[in-house]
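Novice: have a look at this fold, sequence not included:
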């Protein structure tokens, strides 16, 4: 896809995530009460369906040859070709609890490499965008990761990839938070991953890591951070792919130190 074509597709993608975001904004407000897990699942699904009713037809018309990832919690490598990786309500559980940390994301992926992404925050009206080789932007203004060179002076963050995580992953998460509490200045932990990653791209947070994780959690932020001048790898510092077991995105000056702290 040419640079000009990328720009056209990105502009239409931005329009789609903003329109879907407006739908979710209308649904946002008081805490949505639920007494059972089934109640919660129904509420989550209703938000997803409301946003997807806008997103899916717009994006499928935009790139009819691109296939659609049906489950946003899925991880692992995708088959070859183009795919839309979409989270219609990233941070959906926050939305239902009346918390502001949620977004709408859409990422076009080709052969497991993100080509372009749009992350819209409906409550602030902000939209983060990136194209492969074209830089990362917030509402048209270039983004740059921080210049931090000392992990001990850095603000770092992590997130829970999904509910009901494997016990081994839960233990790794706990150990990693302990390691970073000793190595970094301050550790933030909350969901969703994408909102930490836009902060890394914007230089507000110095590093983010996560074990396991869904493609829809990590691909948008991976492209944003890379295009903003950051480094993205697995936990050990090796190249990251959607099939990797861990994820690390950081300012170049602390990436190696963060990988070393997490790998102990």
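Specialist: Looks like it came in fine. These figures come from a predicted structure and were not determined experimentally.
Novice: from now on I want contacts and neighbour counts done on CA atoms only, so please keep to that.
Specialist: OK.
Novice: tell me, what residue is most central in this protein?
Specialist: Residue closest to the average C-alpha location in the chain (Cα atoms, centre = their mean): residue 194, at 2.7 Å.
Novice: give me the element residue 242 is part of.
Specialist: Secondary structure here is read from DSSP states H and E; on that basis residue 242 sits in neither a helix nor a strand.
Novice: residue contacts, the closest residue to residue 27 other than its chain neighbours?
Specialist: Counting by Cα to Cα, 6 or more residues apart in numbering, residue 47 is the residue found nearest to residue 27 once chain neighbours are left out, at 7.9 Å. When contacts are counted by Cα atoms under 8 Å, 6 or more residues apart in numbering, residue 47 touches 24, 27, 88-89, 92.
Novice: could you identify which of those residues has the most neighbours?
Specialist: Using other Cα atoms under 10 Å as the contact criterion, the top neighbour count among those goes to residue 88, which has 28 neighbours.
Novice: now do the contacts for that one.
Specialist: When contacts are counted by Cα under 8 Å, 6+ apart, residue 88 touches 20, 47-48, 51-52, 55, 103-106.
Novice: mind doing that once more with 10 Å?
Specialist: 17, 20-21, 24, 47-56, 72, 102-106, 216 (Cα atoms under 10 Å, 6 or more residues apart in numbering).
Novice: tell me the SS of the residue sitting furthest away from the middle of the chain?
Specialist: Relative to the centre of the chain, the most outlying C-alpha is that of residue 35, 28.8 Å out, by Cα atoms, centre = their mean. Per DSSP: H, G, I helix; E, B strand; the rest coil, the local secondary structure of residue 35 is coil.
Novice: adding another structure so you can compare the two:
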């Protein structure tokens, strides 16, 4: 994206800043949610038809072409209804972009979140859409076509899985925690790869079990549902973090960077955790530079 602001004024609240969290949902956002759910599920249904467990891509060119074709089909079902539902909102064209957005409302989508898994016949992928207002996610939908599950959140109204309220894990000991991380995108720089490796080592020593996988959203929904206890990522891709970030926050979890500072779209890294293990996760990750 161009014309991005370097230091957005809005930050995400952590648990000790709950006064900053919107406690009452916008009626307009609540009313918009069914339209977004319908658009995301429609795209997901088409992707399910196109999906094959027998996919075996043989080259980088083949992988990229398959991902591009799927993205085009899914976007064709997402973009028109979302823009019609919110005519004042702009559309983020580059799903791999990061950093702060210009002022106003933006749709941030991933037409096939976990596309690399999808084109290799694996099942951990989905479709996401997030409405961002002044750099703050206010509405998010994550749909998993192969299971039929739909995760939703409206800022100030909680996080839900198919209508059932989600809550963060109650764990208070990182030594008992299931945590996870993964790379933001192919082709990250050497320093990012080094930090990922060092962070996995640190968490292998600090936590119970560490998952390393993609995409980020499919780990973040587990944190929101209380099945996982923390997720961190160096570098960032907006479309891989925003929907899950809102779900975690609305489920009562804590968002920060790995140093424990409130996270925003200009942050260079990301941590989402249950309140009881957040401080310990920060201590484990803080030495990694």
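Specialist: Alright, I've got the coordinates. Just so it is clear, the structure is predicted and the values come from calculations on it, not from any experiment.
Novice: got a TM-score for the pair?
Specialist: The TM-score (TM-score structural alignment, normalised by the length of the first structure) is 0.98; 264 aligned residues with a Cα RMSD of 1.1 Å.
Novice: shouldn't the residue nearest to residue 27 of the first structure be within a strand?
Specialist: No: going by three-state DSSP, the assignment for residue 47 of the first structure is helix, not a strand.
Novice: and it, what's its match in the second structure?
Specialist: Taking TM-score structural alignment, the alignment pairs residue 47 of the first structure with residue 70 from the second structure.
Novice: same thing with residue 202 of the first structure?
Specialist: Here residue 202 of the first structure is matched to residue 225 in the second structure, going by TM-score structural alignment.
Novice: what's the answer for residue 111 of the first structure, then?
Specialist: Aligned against the second structure by TM-score structural alignment, residue 111 of the first structure finds its counterpart in residue 134.
Novice: and its match, how many neighbours?
Specialist: The burial metric for residue 134 of the second structure, expressed as a neighbour count using other Cα under 10 Å, is 16.
Novice: swap in residue 63 of the first structure?
Specialist: A total of 14 residues lie near residue 63 of the first structure under the criterion other Cα under 10 Å.
Novice: pretty sure it is touching residue 107, no?
Specialist: No: distance between residue 63 of the first structure and residue 107: 11.8 Å, which falls outside the contact criterion (Cα atoms under 10 Å).
Novice: who touches both of the two?
Specialist: Looking at what touches both residue 63 of the first structure and residue 107 (by Cα under 10 Å, 6+ apart), the common residues are 83-84.
Novice: assign residue 89 of the first structure to helix, strand or coil.
Specialist: Of the three states, residue 89 of the first structure takes strand under three-state DSSP.
Novice: how much space between it and residue 231 of the first structure?
Specialist: For residue 89 of the first structure, the distance to residue 231 of the first structure under the criterion Cα to Cα, to the nearest Å works out to 26 Å.
Novice: run a quick neighbour tally on the equivalent of residue 131 of the first structure over in the second structure.
Specialist: The alignment partner of residue 131 of the first structure in the second structure, by TM-score structural alignment, is residue 154. Burial measure for residue 154 of the second structure: 26 neighbouring residues, criterion other Cα under 10 Å.
Novice: so what's the spatially closest residue to residue 154 of the second structure that is not a sequence neighbour up against?
Specialist: Of all residues not flanking residue 154 of the second structure in the chain, residue 139 sits nearest, at 4.4 Å (Cα to Cα, 6+ apart). Taking Cα under 10 Å, 6+ apart, we find residue 139 of the second structure in contact with 25-26, 29-30, 32-33, 36, 107, 129-133, 152-157, 159, 242-243, 246-247.
Novice: tell me the secondary structure for residue 139 of the second structure?
Specialist: Reduced to three states with three-state DSSP, the structure at residue 139 of the second structure is strand.
Novice: from residue 32 of the second structure, how far out is it?
Specialist: Distance check for residue 139 of the second structure against residue 32 of the second structure: by Cα to Cα, it reads 9 Å.
Novice: corresponding residue for residue 197 of the second structure in the first structure?
Specialist: For residue 197 of the second structure, the aligned position in the first structure is occupied by residue 174, per TM-score structural alignment.
Novice: what about that match, which SS state?
Specialist: Under three-state DSSP, the three-state class of residue 174 of the first structure is helix.
Novice: then residue 25 of the first structure?
Specialist: Of the three states, residue 25 of the first structure takes helix according to three-state DSSP.
Novice: wait, doesn't it sit right on residue 122?
Specialist: Yes: counting by Cα under 10 Å, residue 25 of the first structure sits close enough to residue 122 to count as a contact (6.2 Å).
Novice: run through the strands of the stretch 51-200 of the second structure in chain order.
Specialist: Remark: strands of the stretch 51-200 of the second structure, listed N- to C-terminal, are 90-91, 105-113, 126-133, 136-144, 149-154, 159-161, 164-165, 178-181; assignment by DSSP state E, counting those that start in this stretch.
Novice: Serialize those strands to a markdown table and add fields for distance to residue 210 of the second structure.
Specialist: Converted to a markdown table, the strands of the stretch 51-200 of the second structure look like this (distance: least, Cα to Cα, whole Å):
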| stretch | distance to residue 210 of the second structure |
| --- | --- |
| strand 90-91 | 35 |
| strand 105-113 | 21 |
| strand 126-133 | 22 |
| strand 136-144 | 23 |
| strand 149-154 | 23 |
| strand 159-161 | 24 |
| strand 164-165 | 26 |
| strand 178-181 | 5 |
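Novice: looking at the ones you listed, which is nearest to residue 65 of the second structure?
Specialist: With Cα to Cα, the closest approach to residue 65 of the second structure among the strands of the stretch 51-200 of the second structure belongs to strand 105-113: 13.5 Å.
Novice: tell me the residues of the first structure aligned with that closest one.
Specialist: Under the criterion TM-score structural alignment, strand 105-113 of the second structure matches residues 82-90.
Novice: mean shift of the matching stretch relative to the second structure?
Specialist: In the superposition against the second structure, stretch 82-90 of the first structure averages 0.2 Å from its aligned positions (mean Cα distance after the TM-score superposition for the first structure).
Novice: how far does that stretch sit from the chain's center?
Specialist: 10 Å (Cα atoms, centre = their mean, to the nearest Å).
Novice: now do the helices in the first structure.
Specialist: Across the first structure, reading from the start of the chain, the helices by DSSP state H fall at 3-27, 37-62, 92-96, 167-183, 193-201, 215-227, 252-263.
Novice: nearest to residue 148 of the first structure, of these?
Specialist: Distances from residue 148 of the first structure to each of the helices of the first structure were compared using Cα to Cα; the minimum, 5.7 Å, belongs to helix 252-263.
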